[in-house]
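> Coordinates for the following, if possible.
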Amino acid sequence: MFYREAGQFKASYEEDQQIFTIRQDRVGFYAILAFFFLAVPAFANQYWLQAILTPVLIFSLAAIGLNILTGYAGQLSLGSAAFMAVGAFGAYNFMLRIDGMPFIVAIILGGLCAAAVGIVFGLPSLRIKGFYLAVATLAAQFFIVWALVKFPWFSNHSSSGVITTQEIVIFGFAFDSPERKYLISLAIVAVLALLAKNLVRSTTGRAWMAVRDMDVAAEVIGIRPMRTKLQAFAVSSFYCGVAGALYGYTYLGTVEPEGFNLDLSFKILFMIIIGGVGSIMGSFLGAAFIVLLPIFLNVAMHSTLGGAVPASLAANLELIIFGGLIIFFLIVEPHGLARLWQIGKEKLRLWPFPH
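Now for the predicted structure:
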């Protein structure tokens, strides 16, 4: 009975349109932020910070970008990893070629470069849709990776094409430890996630959803499909570009064009399908699921089977179980983990009364 809005009155339109309209939601949100900003860096070890939590945050940001395009605007895309590559190499070159370039400005400029490329590859959406558009955006995946390999200027003429990112320095303070890299990733992801949540609730987000549901009807009521679709491609690519810059700077440290391959694009697509299409919360849940489940299966396989199964067979069994769990989950709850979260909240608001 503690999760009720009884007695919480809203005296203005602004109060009624808050992201968290119930006081308990606001308290819970601030508690979660305090836990991840204060408790996690104090108690988590280096492995958890560097190998688990930081990639979950980065993939969550990329999933938010794809969710904006696919979940809210209804435009299928298979080029998310390519836009991440543009953001990573763009931020690297801005830091390399402009003396004194601040890190935050560099990743924003890298995201803007990805947004510009996204607009170019979003032009086919004006004529085609559905799986045909997905195939058209697939061209971005191959073309961008090819361009980054073909033109050595992007990798500062590295013979292998691999770039080593510069040190992160903000206001003279070096972010060189796993704790600090985790904190800067968390801060950027939290700010951009809140911006995305507000954006999809604004006039722009409503226009995206109108085009997604029925583009002809949206055009009849005055929404311009061309501007709306290209806007969705630009914002989505910007988020993926910033995620790519963080992927290089706060997670790996060294990246190559082939690291942003088609498998990574499919992984981000699976994140929003499992987490929930058209849900900012679902992007975080899907990223955590995709990143943590293989680790859990690996630990479980080695702890239960030990050395009884050859390593090659154990790896294949992990992939089989992982794929089977994804299929099972999509059959049981096709709307994703975000829908389960929503159902749980609705049941909690009615408890202990009959449903």
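> contacts, neighbours, all on C-alpha from now
OK.
> so where do the strands sit in this structure?
Assigned by DSSP state E, the strands in the chain fall at 163-164, 169-170, 173-174, 254-255.
> nearest to residue 63, of those?
Across the strands of the chain, residue 63 has its closest neighbour in strand 254-255 (19.7 Å, C-alpha to C-alpha).
> Which neighbouring elements make contact with the closest one?
strand 163-164 (3 or more C-alpha pairs under 8 Å, 6 or more residues apart in numbering; DSSP states H and E).
> packing partners for the strand it packs on?
strand 254-255.
> If we use 10 Å, what do you get?
Strand 163-164 sits against helix 80-97, strand 254-255, with contacts defined as 3 or more C-alpha pairs under 10 Å, 6 or more residues apart in numbering; DSSP states H and E.
> The strands of the chain: which one's closest to residue 184?
Ranking the strands of the chain by distance to residue 184, with C-alpha to C-alpha as the measure, places strand 169-170 first at 9.8 Å.
> that older thread, save the helices and strands packed on strand 163-164 as TSV, and put in distance to residue 111 and mean neighbour count too.
As requested, the helices and strands packed on strand 163-164 are exported to TSV (distance: least, C-alpha to C-alpha, whole Å; neighbours: other C-alpha atoms under 10 Å):
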stretch	distance to residue 111	mean neighbour count
helix 80-97	5	27
strand 254-255	17	19
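> who wins for proximity to residue 213 among those?
Closest approach to residue 213 among the helices and strands packed on strand 163-164 is made by helix 80-97 (22.5 Å; C-alpha to C-alpha).
> related to what we said a few turns ago, Serialize the strands of the chain to TSV and add fields for distance to residue 40.
Output for the strands of the chain, formatted as TSV (distance: least, C-alpha to C-alpha, whole Å):
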stretch	distance to residue 40
strand 163-164	28
strand 169-170	22
strand 173-174	20
strand 254-255	25
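> Out of these, which gets nearest to residue 140?
Comparing the strands of the chain by their distance to residue 140 (C-alpha to C-alpha), the top pick is strand 254-255, with 18.8 Å.
> show me where the stretch 101-250 of the chain has helices.
With helices called from DSSP state H, counting those that start in this stretch, the stretch 101-250 of the chain shows them at 103-122, 131-150, 178-200, 203-213, 215-220, 225-246.
> so how far does stretch 265-284 reach from one end to the other?
By C-alpha to C-alpha, to the nearest Å, the extent of stretch 265-284 from end to end equals 16 Å.
> With residue 46 as the reference, name the closest of the strands of the chain.
For residue 46, the closest of those is strand 173-174, at 17.4 Å, according to C-alpha to C-alpha.
> JSON lines please, covering the helices of the stretch 101-250 of the chain and showing distance to residue 285 and mean neighbour count.
Shown next, in JSON lines, are the helices of the stretch 101-250 of the chain (distance: least, C-alpha to C-alpha, whole Å; neighbours: other C-alpha under 10 Å):
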{"stretch": "helix 103-122", "distance to residue 285": "23", "mean neighbour count": "23"}
{"stretch": "helix 131-150", "distance to residue 285": "24", "mean neighbour count": "17"}
{"stretch": "helix 178-200", "distance to residue 285": "13", "mean neighbour count": "18"}
{"stretch": "helix 203-213", "distance to residue 285": "21", "mean neighbour count": "20"}
{"stretch": "helix 215-220", "distance to residue 285": "29", "mean neighbour count": "14"}
{"stretch": "helix 225-246", "distance to residue 285": "17", "mean neighbour count": "27"}
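> Please provide the structure for the following sequence as well, for comparison with the first:
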Amino acid sequence: MKKDKFYFSVSTNAFQIEGGRNLHGRTDSLWDWFTKTYYHIPPVNSTAREINSIVEASDFYHKYPSDVKILSKLGVDAFIYNLDWARVFPTDGTKINPMGIQFYDRVFSELVAGNVKPIPILFHWDTPMWAEIKGGWTNREILTSFKNYCAAMFKYLGKYTDIWFVNDENKSFTVDGYLTGQFPPCFQDENAFVKAVHHLALSGAIAKAEFKKAKELGYVSPDAILGIDDDWSPPVIMAGVDADQKLIDNYNAWMRDLWLDPNLKGTYPQEFLDYIKSKKLDLKITPADLKLLQDNKLDFIGWNFYRPYFITSKTALIPEDQLHRPPGKLPFGDFQIVLPKIIPTILNECDQLHPNTYKRVCKV
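Okay, the predicted model is just below:
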């Protein structure tokens, strides 16, 4: 990953394992609200989503010393971990909680002592509720608070590691949080969506600017790197539908490039700009915003690969008996995402990798 060094790592995040949700000054995040409001344990054999309590989780807050020993014994030499913004800044964007800093300092110290490199992620969906009630990522004011948060993390934890991530899976957070309503903050609002997308992109540039300052101040090593993590799913044209390079390109513009280009190239895909204009959405991307992105590009990409997505054009009509559920259509793009029942046959008989694309042309 860095200097030809391969790290065998595990990965998780604060709201999934820490527990200790109300201890030592911490206040609620967006996911505390969500799990309290929509708590649901589905019956056995149900495919419904489980929304469980995170009040205790696996109690990493108290058990991290033994957990780190387990990592060391397993031979794991890195630990990718989303920090909890609400534990460090529990009341607003200016007042640091000393016990929040102390907790992460102890965790990172324990990791380093166990020869496990900490690789922090600054933000993975758990917006503090004090920020969310002001609009969260739809409100540009969050960027000032995020800047302070980044500066504090680099100052107090920068001595422990030279690999950092700003954001993780912005696509899933914004699409499912601001368009489909499946994840918190549970919106179905295109204006909220584009604002959140842009402000998250700006947060990456702001973090990089603070990263540079931290290097100058000696908080972070000069060769430290700061990246962004994405969960792009490579597209596969569904069998029986004509392969179309334009469809692949359109899918990748929306499902890959939009989440990477602003922080790696300093630009947005034209499809996103056209969408804002055609829908008359309430978002202004200023020249100053673009300059901030251009001047503060991130250093590397992390890729969470879960699955490919089977896609067709939005106008394709697929018989219901060929799909597990209705096609997934989003307000943007020329594609729809489908889950065909014939996936095993398709995967076994994919035999031609189409050049210059990320799809396979499959026979059934």
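> Got a TM-score for the pair?
Between these two chains, after superposing, the TM-score reads 0.26 (TM-score structural alignment, normalised by the length of the first structure); 171 aligned residues with a C-alpha RMSD of 7.2 Å.
> List just the one of the helices and strands packed on strand 163-164 of the first structure that sits closest to residue 288 of the first structure.
Closest to residue 288 of the first structure of those is helix 80-97 (C-alpha to C-alpha; 17.8 Å).
> Next, the angle from that closest one to helix 103-122.
Relative orientation of helix 80-97 of the first structure versus helix 103-122 (axes from the mean of the first three to the mean of the last three C-alpha atoms, to 10 degrees): 140 degrees.
> Before we go further, residue 64 of the second structure is sitting in a helix, right?
Yes: looking at residue 64 of the second structure with DSSP: H, G, I helix; E, B strand; the rest coil, it is inside a helix.
> so how far is residue 119 of the second structure from it?
From residue 64 of the second structure to residue 119 of the second structure the distance is 16 Å (C-alpha to C-alpha).
> Check residue 12 of the second structure too.
Going from residue 12 of the second structure to residue 119 of the second structure by C-alpha to C-alpha gives 11 Å.
> What are the buried residues along the strand or helix carrying residue 211 of the second structure?
Here residue 211 of the second structure sits within helix 190-216, counting by DSSP states H and E. Counting neighbours by 16 or more other C-alpha atoms under 10 Å, one finds that the buried residues in helix 190-216 of the second structure are 190-215.
> Could you pull out the helices in the stretch 1-150 of the second structure for me?
Using DSSP H, counting those that start in this stretch, helices in the stretch 1-150 of the second structure cover 14-17, 30-37, 60-74, 85-88, 98-113, 129-132, 142-157.
> who wins for proximity to residue 278 of the second structure among these?
Residue 278 of the second structure sits nearest to helix 142-157 of all the helices of the stretch 1-150 of the second structure, at 26.9 Å, using C-alpha to C-alpha.
> Quick one: name whatever helix or strand follows that closest one.
Counting by DSSP H and E, the next helix or strand C-terminal to helix 142-157 of the second structure is strand 163-168.
> now the angle from that following strand to helix 190-216?
Angle of strand 163-168 of the second structure versus helix 190-216, following the same axes, to 10 degrees, is 170 degrees.
> helices and strands around strand 163-168 of the second structure, which ones?
Applying 3+ C-alpha pairs under 10 Å, 6+ apart, one finds that strand 163-168 of the second structure makes contact with strand 78-82, strand 117-123, helix 190-216, strand 225-230, strand 300-303.
> Apply 8 Å and report the result again.
For strand 163-168 of the second structure, the packing partners by 3+ C-alpha pairs under 8 Å, 6+ apart come out as strand 117-123, helix 190-216, strand 225-230.
> Mind giving me the packing neighbours of the helix or strand just after it?
The element immediately downstream of strand 163-168 of the second structure (helix or strand, assigned by DSSP H and E) is helix 170-174. When contacts are defined as 3+ C-alpha pairs under 8 Å, 6+ apart, helix 170-174 of the second structure sits against helix 190-216.
> The helix it packs on vs helix 142-157, what angle?
In terms of direction (the same axes, to 10 degrees), helix 190-216 of the second structure departs from helix 142-157 by 30 degrees.
> on contacts alone, who are the packing partners of helix 190-216 of the second structure?
Partner elements for helix 190-216 of the second structure (3+ C-alpha pairs under 8 Å, 6+ apart): helix 142-157, strand 163-168, helix 170-174, strand 225-230, helix 258-264, helix 287-295.
> rewinding a little: of the helices of the stretch 101-250 of the first structure, which approaches residue 313 of the first structure most closely?
When the helices of the stretch 101-250 of the first structure are compared by C-alpha to C-alpha, helix 131-150 sits nearest residue 313 of the first structure, at 31.5 Å.
> Next one: residue 65 of the second structure from residue 193 of the second structure, what distance?
Per C-alpha to C-alpha, residue 65 of the second structure is found 40 Å from residue 193 of the second structure.
> Isn't residue 109 of the first structure up against residue 90?
Yes: contact between residue 109 of the first structure and residue 90 holds when scored by C-alpha atoms under 8 Å: they sit 7.3 Å apart.
> Need the helices and strands packed on strand 163-168 of the second structure in a markdown table (columns: distance to residue 276 of the second structure).
Output for those, formatted as a markdown table (distance: least, C-alpha to C-alpha, whole Å):
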| stretch | distance to residue 276 of the second structure |
| --- | --- |
| strand 117-123 | 25 |
| helix 190-216 | 8 |
| strand 225-230 | 22 |
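> just so I know, which of these lies nearest residue 32 of the second structure?
Counting by C-alpha to C-alpha, residue 32 of the second structure lies closest to strand 117-123 out of these; the figure is 15.2 Å.
> Which secondary structure elements does that closest one sit against?
Where contact means 3+ C-alpha pairs under 8 Å, 6+ apart, strand 117-123 of the second structure is packed against strand 78-82, helix 98-113, strand 163-168.
> one more time with 6 Å, if that's ok
In this structure, strand 117-123 of the second structure makes packing contacts with strand 78-82, strand 163-168, judged by 3 or more C-alpha pairs under 6 Å, 6 or more residues apart in numbering; DSSP states H and E.
> From residue 71 of the second structure, how far out is the closest residue to residue 107 of the second structure other than its chain neighbours?
Closest residue in space to residue 107 of the second structure, ignoring its immediate chain neighbours: residue 64 at 6.7 Å, by C-alpha to C-alpha, 6 or more residues apart in numbering. Going from residue 64 of the second structure to residue 71 of the second structure by C-alpha to C-alpha gives 10 Å.
> likewise residue 118 of the second structure?
Look at residue 118 of the second structure and residue 71 of the second structure: by C-alpha to C-alpha, they are 12 Å apart.
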